[in-house]
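From the sequence below, what's the structure:
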Amino acid sequence: MDEQFLSPLEVAEILQVKKNTVYEMIKRGDLKATKMGKQFRIARKDVYEYMGVMPETESPENIVICGQDQLLDVLCALYNSQSDGHTQVYRSPMGSYSGLYRMYQNENYVATCHMWDGATDTYNLPYIERMLPGEQVAVFHLLKRWQGFYVKEGNPKNIQKFEDLLREDVRMINREKGSGIRIFIDEMCKKLDIDPDRIHGYEDIASSHLIAATNVLRGTAAVAIGNEKSARQMEGIQFLPLKQESYDIVFRKKDLKRKEFQKLLNIIGSGEFQKEAEMMSGYDISDMGKQLY
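Predicted coordinates for the structure are as follows:
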């Protein structure tokens, strides 16, 4: 696999810390970095080595969980601390759509997703049924979290509703295709019969919540859409809630007959895992572990 390099801001998004913290980690020598011109770049493999996980693995005995939420690192760490040495769990940092696609193509993969279907006003199940055709699956709830507008503190453009994105004085920054936020934006456009070409900045892409928030803070965009948790990490950003999303995990039904996957599910339902989740602000874990499908 070709080496991939990340900016300090992208690393901050993965680690769920502030960008300045990443620079401090580089300065202390805790995180390897390479100077490319005037900018630091960090190899993705070094980020995952620091975290104690790897983004992908070739071993047929290991399990890969697809998803971007930091809580999945906790899940992997708890599993691996109890491992018998034969099976390890790793996280692959890909978005909802790509995760389901990868799960369909590969054994021993588990997907997490937060994709809103505007026609039914539900999360995930319509996409799971379409993207995993013929697969018998079991879907379990992990958590709920708010998504909404990122604006500068004080909301100088007075953005209140989705239709405000059509205003001439408002420029947004979008997210990449396949991400849960991009799917929400496109579904809202469809539901409200909005032509995306009328939205200033629709073609401008940020690859993470924190990068989107940074663009708003710098003034290159007036608004972005992302989750509440990331907004709290960026001083000067105000969060305006739009919709509470459901973040769920998908297993193949046949895999749950195997002790390795049953152990993973047991950890999700454990008090230890839920206690770790409670310590992370911005989550509603009241139905964590509930089977949805």
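
For the rest of this, base every contact and every neighbour count on C-alpha atoms.
Will do.

got the contact list for Arg91?
Val53, Met54, Pro55, Glu56, Val64, Ile65, Cys66, Gly67, Leu72, Asp73, Cys76 (Cα atoms under 8 Å, 6 or more residues apart in numbering).

Sort out for me which of those residues are in strands.
Val64, Ile65, Cys66 (DSSP state E).

May I ask which of those has the most neighbours?
Cys66 (29 neighbours; other Cα atoms under 10 Å).

mind listing what the residue of the chain most remote from its centre touches?
Farthest-out residue of the chain from its mean C-alpha position, per Cα atoms, centre = their mean: Glu168, at 30.5 Å. Counting by Cα under 8 Å, 6+ apart, Glu168 touches His200.

That one looks like it's in a strand, true?
No: applying DSSP: H, G, I helix; E, B strand; the rest coil, one finds Glu168 to be coil, outside a strand.

on that earlier part again, mind putting the ones in strands among the contacts of Arg91 into JSON lines with distance to Met279?
Converted to JSON lines, the ones in strands among the contacts of Arg91 look like this (distance: Cα to Cα, whole Å):
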{"residue": "Val64", "distance to Met279": "24"}
{"residue": "Ile65", "distance to Met279": "22"}
{"residue": "Cys66", "distance to Met279": "22"}
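
To check against the first, give me the structure of this:
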Amino acid sequence: MIEETSYTAEEVAALLKISKLKVYDLLKKGELPSYRVGKQMRVDSSDLEAYKQRSKGAGAGFSARQPNAPAARQPSPDPNAARERTLIITGQDVSLDILARHLERRVPGMRPLRSYVGSMDSLVSMYRGEADIVSAHLLDGDSGTYNTPYVRKLFVGQSYVVVHMLKRSAGLYVRKGNPRKLTAWADLGQAGLRFANREKGSGARVLLDEQLRLRGISTDGLPGYEEEESNHLAVASKVASGEADVGVGSEKAARLVGGIEFVPLIQEQVDLVMLKKEENRHWVDGVIAILRSDAFRSELLHMEGYDLSRTGDILYES
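Predicted coordinates:
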């Protein structure tokens, strides 16, 4: 028997040339059948091909299946499908994986899916209806506050709640021994400094850009500034390999990469954003209850570097 090829959400996104969040949205709406293997969602090649054919037919205004062609294989009905609600949780911090596990156990009928994208893309995806629980750590340099200024500008006229998740140390990744003597944000103006940078819209990129802006440091011609990495580990690794002199990220990633040192400069704030809709009420309340629970906090307390003193506090509610 020949085993059918299956694809991850990332592979489907690459094949269809769409964002991962759009793929998760298709899975969430049931337009693209999927199943779970461990924590990973898989899509069979036949279901992907059937979706493509349906899309072609919808675009042309008639069925893409020819009269004598066999019908695309339909997935077997899932007796729990009607009762199960998929929730897309965005962000890269490991605390969100723990939240997803607690949510699946404690809120019946919920199937959490994790999407590892940056803060700004996460908020935009929620605006488009493609994400449910958004994690953000976006600094507004002018006010010195995190997240709420961005949320209020984007979700005008919508009801939402911003709940505090945790604080963690962020700062500079530097090479062993800190040969460029980088100890403050102002030191990033040193001539010839080579950067390892994150992608536009990520919390680390916004943090760097805000600190450069506030100090009048132009990004024009900064070596490495335009080259983007998709996570903290990749930035730290470029510094460790000598390809860059400095990068911005969280302390946790620095502990996983040898050959670098970490210069703490700020306590960044990670918050969750959720839309307040009638159909969301029970799981939004469930998320807040989990954040405030001893069971959730005790798991995070065993991980160094988290400040949980305000975890579960409602910071803003529209």
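
How close are the two chains, by TM-score?
Overlay of the two chains. TM-score (TM-score structural alignment, normalised by the length of the first structure): 0.78; 250 aligned residues with a Cα RMSD of 2.6 Å.

Matching the residue farthest from the centre of the first structure against the second structure, which residue comes up?
Aligning on TM-score structural alignment places Glu168 of the first structure opposite Ala191 in the second structure.

What distance do you get for its match to Arg180 of the second structure?
11 Å (Cα to Cα, to the nearest Å).

same thing with Ile290 of the second structure?
Applying Cα to Cα to Ile290 of the second structure and Arg180 of the second structure gives a distance of 44 Å.

same thing with Leu301 of the second structure?
34 Å.

next one: Leu193 of the second structure
Taking Cα to Cα, one finds Leu193 of the second structure at 8 Å from Arg180 of the second structure.

any shared contact partners between those two?
Common neighbours of Leu193 of the second structure and Arg180 (Cα under 8 Å, 6+ apart) are Asp245.

part of a helix, is Leu315 of the second structure?
No: counting by three-state DSSP, Leu315 of the second structure is not part of a helix but strand.

And for the aligned partner of it in the first structure, the neighbour number?
Mapped onto the first structure by TM-score structural alignment, Leu315 of the second structure lines up with Leu292. A total of 12 residues lie near Leu292 of the first structure under the criterion other Cα under 10 Å.

before we move on, what about Lys177 of the first structure?
15.

What of the one 3 residues further on?
Other residues within reach of Gly180 of the first structure, judged by other Cα under 10 Å, total 21.

Same check on the one 3 residues further on?
In terms of burial, Ile183 of the first structure registers 21 neighbours under the definition other Cα under 10 Å.

OK, contacts around the counterpart of it in the second structure?
Under the alignment (TM-score structural alignment), Ile183 of the first structure pairs with Val206 of the second structure. The contact partners of Val206 of the second structure, by Cα under 8 Å, 6+ apart, come to Leu138, Leu139, Lys200.

quick check, nearest of those to Pro112 of the second structure?
Closest approach between these and Pro112 of the second structure, by Cα to Cα: Leu138, at 23.6 Å.

dump the residue contacts of the counterpart of the closest one in the first structure.
Aligned counterpart of Leu138 of the second structure in the first structure: Met115 (TM-score structural alignment). Residues in contact with Met115 of the first structure (Cα under 8 Å, 6+ apart) are Ser96, Tyr123, Asn124, Tyr127, Gly180, Ile181, Ile183, Phe184.

So which of those residues are in strands?
Reading strands off the contacts of Met115 of the first structure with DSSP E, I get Tyr123.

Among the contacts of Met115 of the first structure, which pair sits farthest apart?
Between all members of the contacts of Met115 of the first structure, the farthest pair (by Cα to Cα) comes out as Tyr127 and Ile181, at 14.4 Å.
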